[in-house]
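Novice: Requesting a structural model of the entry that follows:
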Amino acid sequence: MNNVNLIGYLGKDFEIGNTNSGKLYAKNSLAITKRWKNEKGNDESSTTWIPIVLFGKSAESASTHIKKGSQFACSGELSSSKYLDEAGNTRTILSVIVSKFYWLGKKDSKDTPQITQEPPKEPRVEYEHPTINIESEEIPF
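Specialist: Model prediction:
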């Protein structure tokens, strides 16, 4: 089973484009921060940036309505693609091809819902689309 579930904040507005075969895509990076106390009791954190890609109507909807700093929850599948860097080395990048997502609010908003058992205070926008077969060459990074 290849299923990934993430909640984080969008690092920028979505970048829109079309694959070589003309499929609309929107890409972004999701910041996921882990917080803990070290052995001295001091707060520490580490942020991981996860590349995400949406296709079709999901891409159109997300790029129109969801902006930088928004809290974003998504489900999808992990995908890998290879490319050559400037030095000619083969690099592999992992990204999440999003099939379902929720907009949870803005990071700077005082009304941003917290992740709890209670429903969010702001309405969520949910989109779910059937799986789209995308060749690894069509993934934009």
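
Novice: alpha carbons only for contacts and neighbour counts from here, please
Specialist: Noted.

Novice: Skipping its backbone neighbours, what lies nearest the residue nearest in space to the middle of the chain in space?
Specialist: Centroid check for the chain by CA atoms, centre = their mean gives I52 as the closest residue, at 3.9 Å. In space, and not counting its chain neighbours, I52 is closest to V96: 4.7 Å by CA to CA, 6 or more residues apart in numbering.

Novice: Any idea how many residues pack against E15?
Specialist: 12 (other CA atoms under 10 Å).

Novice: Before we compare anything, build this one as well:
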Amino acid sequence: MNKYIVNGNLVKEIDLQFVAGTGTAVLKNTIASKRKFKEKGTDEYKSDFIPVVAFGKTAEFIANNFIKGQGIQIEARMQSGSYEKDGVKHYTLEAVVENVEFYGSKKNQGNTNSFGEDMTPVDDGDIPF
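Specialist: Predicted coordinates for the structure are as follows:
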């Protein structure tokens, strides 16, 4: 079984791409996940930075509902790969997102309704309270 669950915060701005020819949505980002224990001597938490990739409707859902710095929890499978650059072979490991959930509080994205219209109250001085 290849199952990985992690929660943390999105590190980069959302950048949704579409594959030429197929139109499949692809989203690559990184999740910063804080370790459970503090480092000895520094009294600080270290974080691990996990590269993630999502496809299709999952990628579109993330792009439409998350922003940089926001908490996210993913269920994924780990996928390895390799490529060659300048004669040197490089190995990769990334989490391929299969399920996503909100984690923690949603960052304030302004007061908007489901149509993206600004719903910020206007105080024109006539409000009696």
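
Novice: Name the helix or strand for the residue nearest to I52 of the first structure, please.
Specialist: Element membership for V96 of the first structure, per DSSP states H and E: strand 90-106.

Novice: Check whether K57 of the second structure sits in a helix, strand or coil.
Specialist: helix (DSSP: H, G, I helix; E, B strand; the rest coil).

Novice: From L30 of the first structure, how far out is the residue nearest to I52 of the first structure?
Specialist: Note on V96 of the first structure: its distance to L30 of the first structure, by CA to CA, to the nearest Å, is 10 Å.

Novice: any shared contact partners between the two?
Specialist: Both V96 of the first structure and L30 are contacted by I50, P51, I52, under the criterion CA atoms under 8 Å, 6 or more residues apart in numbering.

Novice: In helices only, show me those residues.
Specialist: Counting by DSSP state H, the shared contacts of V96 and L30 of the first structure place none of their members in helices.

Novice: with the residues you listed in mind, which one is nearest to S63 of the first structure?
Specialist: Of all the shared contacts of V96 and L30 of the first structure, S63 of the first structure sits closest to I52, with 12.4 Å by CA to CA.

Novice: residues touching that closest one, list them.
Specialist: Here I52 of the first structure is in contact with K27, N28, S29, L30, S95, V96, I97, V98 (CA under 8 Å, 6+ apart).

Novice: Neighbour count and distance to K40 of the first structure added to the residues you listed, as a markdown table?
Specialist: Below are the contacts of I52 of the first structure laid out as a markdown table (neighbours: other CA atoms under 10 Å; distance: CA to CA, whole Å):
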| residue | neighbour count | distance to K40 of the first structure |
| --- | --- | --- |
| K27 | 26 | 39 |
| N28 | 21 | 36 |
| S29 | 21 | 32 |
| L30 | 27 | 30 |
| S95 | 21 | 35 |
| V96 | 24 | 36 |
| I97 | 25 | 39 |
| V98 | 26 | 39 |
